[in-house]
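[1] Structure of the sequence below:
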Amino acid sequence: MSALPWLTLSTIIWLQAIAGTNTDFPAYSSELKSRLHITQFKLNNLAVASDAGKLLGWCAGLAAKRLPLWAVPAIGAALGAVGYGVQFLFFCRKITSLSYTQFFFLNVLNGNSICWLNVTGYRSVMRQFLRKDHGAVIALTTSYMGLTVNIYLALAQVIVGRKNAVSDKSVYLLLNAVTPAAVALLVMPTVAAMREKPRDVKAGLVIMFVIAGVTGAYAVVDTMVPAVRRSSGIWPATVLLVMVAVVIVVPVWKVGEWVIGRGREEERDGGDVEGGGKKAEETAVEAYKISNTGAIAVLMVFMSVSFFLLLSSRNACLFVSTAIIGLGSGAISSIAVSVSSELFGQENFSVNHNIVISNIPIGSFLFGSIAALIYDKGGVEGGRGDRLCFGMECYSKTFIIWGCICSFGTILSFVLYSRTRNSFVSRRR
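    Next up, the predicted model:
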């Protein structure tokens, strides 16, 4: 039944949307800093520890080749439930003592759990959709990862109320432990079922991309207009959660098509000649299309400029730069999945891609350490022995260094593009 791949895609979107559990770390990091009595530098290392878990992401890739695919999200959810569950008990004072080192390794476990959930999404897409559609489908699913922090904030407000979500930070750790497990239970039966790969996905993807675009726009507006959120209670959070769930309309629509039975399969089978002509034409909407590595290079240019634009004290520059950096990093994350497949093939994709994204913990440690060291050096002693820093003086040097590093990355991106563009063009031909 053609609706099953779309049902799988919907559940994978939900899984990707809640997979980035480390993105809500800022929501409870201040209280964590106070509870553990650590400096900003050590707090940054805890954030890096979550990214460091991705260094072992290749384990999820190997497991995905040898285990049933439904077992992969189950393992990832279990790892996160243990890591965040223990931290939740510490915040609730059910565990009276938890050292900094123990907290560090729990964060490594949490970060690794994300890899298992992401591998499930990538493998499911590659198994349930034709190769020509992988790029668009993967881009769609990974785009929802940018909503993770908004979703957890919304869940916290809906479940315990806005005031309690602000005062009781432990709710985020509880949600990080429970939510992936609940969604994994929805994903497991859909990825386990066998189904035919859909041939015509254009209409379904257009609907899903429209839903994703509207949902993302709403999340941005909700974030940038806090006055509306304060005056509307939990309704903005509820609306966001409903909009994320709305992707289920596509498989429902496909079920309707299947029940009505319009005979589209027969029409497609009789139009092989026309289809062949379209395929040749598309091979010729692709020879002129910019490659994925070229797109990364262009995005890196804008991100580099944005870091230097942050040196301005104007609020407009802050909003524009943050938006560009967020959009750029999100787009690169989506494109990188297709690049890994194009450069190294799909046979060992799960392992290869998890090796490629080992740059995340490296970059997290490098960029975060630079920011934390400059912050602690420029701050003044606070009431609890920590150092506090405010204003552009605390971050101007950080933005300059980040901009220079990003500019160097831009040069490397253009080198990669120049070395791979010919092979991609010949492959399309």
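[2] C-alpha from now on. contacts and neighbour counts both.
    Will do.
[3] residue contacts, Ser143?
    Ser143 sits next to 212, 330-331, 334 when contact means CA atoms under 8 Å, 6 or more residues apart in numbering.
[4] Check those against Leu310 and report the nearest one.
    Proximity of those to Leu310, judged by CA to CA, is greatest for Gly330, which lies at 18.8 Å.
[5] Counting by contacts, list what the helix or strand that Val48 is a member of packs against.
    Using DSSP states H and E, Val48 sits within helix 40-52. Other elements packing on helix 40-52 under the criterion 3 or more CA pairs under 8 Å, 6 or more residues apart in numbering; DSSP states H and E are helix 25-36, helix 100-128, helix 359-378.
[6] And the contacts of Ser143, which is closest to Val301?
    Ala331 (13.2 Å).
[7] which residues touch that closest one?
    So, once contact is read as CA under 8 Å, 6+ apart, Ala331 ends up touching 139, 143.
[8] The same query, at a cut-off of 10 Å, please.
    By CA atoms under 10 Å, 6 or more residues apart in numbering, Ala331 lies in contact with 139, 142-143, 146, 295-296, 299, 325.
[9] Same question for it, what's its three-state structure.
    helix (DSSP: H, G, I helix; E, B strand; the rest coil).
[10] Here is the second sequence; please produce its structure so I can put it next to the first one:
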Amino acid sequence: MGFQRSISSSSALKWLGFVTAVWVQSISGNNYTFSNYSGALKSLMNLNQLELNNLSVAKDVGKAFGILAGLASDRLPTPVILLIGCFEGLLGYGVQWLVVSRTIQPIPYWQMCIFLCMGGNSTTWMNTAVLVTCIRNFRRNRGPVSGILKGYVGLSTAIFTDLCTALFSNDPASFLVLLAVVPFAVCLTAVFFLREIPPASSAAEENEETRYFTIFNIVAVVVAVYLQSYDIIGIKTGVFSVAFASILLFLLASPIAIPFHSFIKSLNYGEQDDLEGRIQEPLLRSEIAAAEKEVIVVAAVAAEEEEKKRKKPVLGEDHTIMEAVLTVDFWVLFVSFLCGVGTGLAVMNNMGQIGLALGYTNVSIFVSMTSIWGFFGRILSGTLSEYFLKKAGTPRPLWNAASQILMAVGYILMALAVPNSLYIGSMVVGVCYGVRLAITVPTASELFGLKYYGLIYNILVLNLPLGSFLFSGLLAGFLYDAEATPTPGGGNTCVGAHCYRLIFIVMALASVIGVGLDLVLAYRTKEIYAKIHASKKSKKSGGSLS
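    Purely as a prediction, here's the structure:
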């Protein structure tokens, strides 16, 4: 009976940890909200577009120091990593609030860059703690885990934006208070529950995981539709706004029912099977022990023979960071990731200025739309890629290739400035950027293993500051300033479709390059995905027979 209770507690704690991980991801997309307060910084500090874009680059450069979080993930417990992230975010966004709220005088440009960098880096600690822990806890359902967690990161921008609009009339200073305080409070909660727990060891447990992940997906879709409805309705004042915020918080809290259900179900199962377990346990244990011993001996002999044949790991095995970066596949994945997230991040960082250039006065709706549709890209690609991997062994990089094709089409539409192109572009860029993030996370773990996954993931995330610098800081900044006219006080402005046309064309070409690289990677990894497919299929058959 004690053994059954131990299992039930472990299962419930694993799901409780995943719920808190979802909450952390719901508030860790603050890096994508720069457009919501960039206008205030630009006017207060009298910046031109290039200087403003370099501030957004500084924010993204914080992700480059995510390597520190990756190194720490193999040495420090999850709670410590979360604490580092939440305190760093409190300081980084707290100082930005002091400036925007005019509590203090605007600080020097280089100091603002440092605090933006700190705010950006804080999310790498949160994301690393959450992703590494959850991928290890649910290692046979990596696609859904990645899709759900990255999906909530995508929704977080809309959550912050809509809550600020509902409660504070979209005030930039109030928005920065949310960015500073809410992640701090949520991470302190996760510190107590997010732990590494042994993954599922039977087909029955895996089936239970699949059912629970389906519930998480349904709740996430309801949240996304609810946020989008709020943007479309447009009633954002008074009692309606308070009711909206209350219902949103209830929806975000609702997944807490899953660990409670898991705990009660496991307890009931343990009570029903207690007598049978007492009678059969000695025999079963002896049989299992003998079988396990035989498997271990055979595996050890096979491993020893294989080690003699080769020294370097092959795809699908654990790679150290040096072994990974010396492979062609790592750099194909790295550069294709750059083509996708770099261009997408440039659009998100410049969404405020793009909207103003095309004549829109309220650009917050485009920021929110990019976030919500990014969620759909993340959650659908995670679930669908896992389904087709189990069904037909479809390589995950093919989904990246498909998203890059769609992204290139979106950039062309925005370059042509067809009617409502910014609405279409916001949705397309959001979906495709979401697919990129959700697919690359499990792909890296499947190709290079889980042992050093925290560090490998953060090496790939270097594409965020690199892409922001290349496509937002350099490309968008220089080409916008070339088209803009100076304004009194040292800034500049540009109105018209020509402001960003060349920028969109260059990013469309980069997306086409990304398509080619994704197809190459899909071809090179088709054998490892065939093995993963066969493994999943055989385990499912074994579970059915037993």
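[11] Assuming the best superposition, what's their TM-score?
    After superposition, the two chains reach a TM-score of 0.88 (TM-score structural alignment, normalised by the length of the first structure), with 412 aligned residues with a CA RMSD of 2.8 Å.
[12] Which strand or helix spans Ser423 of the first structure?
    helix 396-428.
[13] Flag every buried residue along that helix.
    396-404, 406-407, 409-410, 413-414, 417, 420-421, 424 (16 or more other CA atoms under 10 Å).
[14] Give the aligned range of stretch 324-342 of the first structure in the second structure.
    Aligned using TM-score structural alignment, stretch 324-342 of the first structure spans residues 428-446 in the second structure.
[15] Could you tell me how far the matching stretch lies from the centre of the chain?
    In terms of CA atoms, centre = their mean, to the nearest Å, the centre of stretch 428-446 of the second structure is set 8 Å apart from its chain centre.
[16] Same check on stretch 85-99 of the second structure?
    Using CA atoms, centre = their mean, the offset of stretch 85-99 of the second structure from its chain centre is 21 Å.
[17] Provide the aligned range in the first structure for it.
    By TM-score structural alignment, stretch 85-99 of the second structure lines up with residues 76-90 in the first structure.
[18] again, but for stretch 521-530 of the second structure
    So stretch 521-530 of the second structure sits over residues 416-425 in the first structure, by TM-score structural alignment.
[19] And for stretch 214-222 of the second structure?
    Taking TM-score structural alignment as the measure, the first structure aligns residues 206-214 with stretch 214-222 of the second structure.
[20] With the second structure overlaid, how far apart is that stretch on average?
    Once fitted to the second structure, stretch 206-214 of the first structure is off its aligned match by 0.9 Å on average (mean CA distance after the TM-score superposition for the first structure).
[21] Tell me the secondary structure at Gln105 of the second structure.
    coil.
[22] Next, count neighbours for it.
    Neighbourhood size, Gln105 of the second structure [other CA atoms under 10 Å]: 12.
[23] count of residues packed around the closest residue to it other than its chain neighbours?
    Among residues not flanking Gln105 of the second structure along the chain, Val99 sits closest, at 6.2 Å (CA to CA, 6 or more residues apart in numbering). By other CA under 10 Å, the residues close to Val99 of the second structure number 19.
[24] Packing partners of the helix or strand harbouring Val99 of the second structure?
    For Val99 of the second structure, the element it lies in under DSSP H and E is helix 78-100. Other helices and strands packing on helix 78-100 of the second structure, by 3 or more CA pairs under 10 Å, 6 or more residues apart in numbering; DSSP states H and E, are helix 38-45, helix 66-73, helix 109-137, helix 172-190.
[25] Check which helices and strands the last one is in contact with.
    This means helix 172-190 of the second structure. Looks like helix 172-190 of the second structure contacts helix 2-27, helix 38-45, helix 78-100, helix 109-137, helix 142-168 (3+ CA pairs under 10 Å, 6+ apart).
[26] Next secondary structure after it?
    Next in sequence after helix 172-190 of the second structure, counting helices and strands by DSSP H and E, comes helix 203-233.
[27] chain center to the following helix or strand past that following helix, what's the gap?
    Tracing the chain C-terminally past helix 203-233 of the second structure and defining elements by DSSP H and E, one meets helix 238-253 next. Distance, stretch centre to chain centre, for helix 238-253 of the second structure: 24 Å (CA atoms, centre = their mean).
[28] quick revisit: angle of the helix holding Ser423 of the first structure against helix 359-378?
    Calculated by axes from the mean of the first three to the mean of the last three CA atoms, to 10 degrees, helix 396-428 of the first structure forms an angle of 170 degrees with helix 359-378.
[29] Helix 396-428 of the first structure vs the second structure, mean deviation?
    Mean deviation of helix 396-428 of the first structure relative to the second structure after superposition (mean CA distance after the TM-score superposition for the first structure): 1.6 Å.
[30] quick one, what contacts the residue minimising distance to the centre of the first structure?
    Closest residue to the average C-alpha location of the first structure: Met145 at 2.9 Å, with CA atoms, centre = their mean. The contact partners of Met145 of the first structure, by CA under 10 Å, 6+ apart, come to 13-21, 23, 118, 151, 330, 333-334.
[31] change it to 7 Å
    Contact partners of Met145 of the first structure, counting by CA atoms under 7 Å, 6 or more residues apart in numbering, are 16-17, 19-20.
[32] Need the three-state assignment for the residue located most distally from the centre of the second structure.
    Distance from the centre of the second structure peaks at Ile279, with 47.3 Å (CA atoms, centre = their mean). Following three-state DSSP, we place Ile279 of the second structure in the helix state.
[33] before we move on, back to that, quick one: contacts of the helix holding Val48 of the first structure?
    Contacts for helix 40-52 of the first structure (CA under 7 Å, 6+ apart): 22, 33, 104, 107-108, 110-111, 360-361, 364-365, 368-369, 372-373, 376.
[34] what's the mean deviation for the helix holding Val99 of the second structure versus the first structure?
    Helix 78-100 of the second structure sits 1.3 Å off on average (mean CA distance after the TM-score superposition for the first structure).
[35] and that helix, which residues are buried?
    Within helix 78-100 of the second structure, the residues that count as buried by 16+ other CA under 10 Å are 78-79, 81-100.
[36] re the thing from before, for Pro486 of the second structure, which of the helices and strands packed on helix 78-100 of the second structure is the nearest?
    helix 38-45 (13.5 Å).
[37] Next, the angle from that closest one to helix 78-100.
    50 degrees.
[38] against the first structure, where does helix 38-45 of the second structure fall?
    Counting by TM-score structural alignment, helix 38-45 of the second structure lines up with residues 29-36 of the first structure.
[39] related to what we said a few turns ago, using PyMOL, define a selection of the buried residues within the contacts of Met145 of the first structure.
    Selection of buried members from the contacts of Met145 of the first structure for PyMOL, criterion 16+ other CA under 10 Å:
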select buried, resi 16+17+19+20
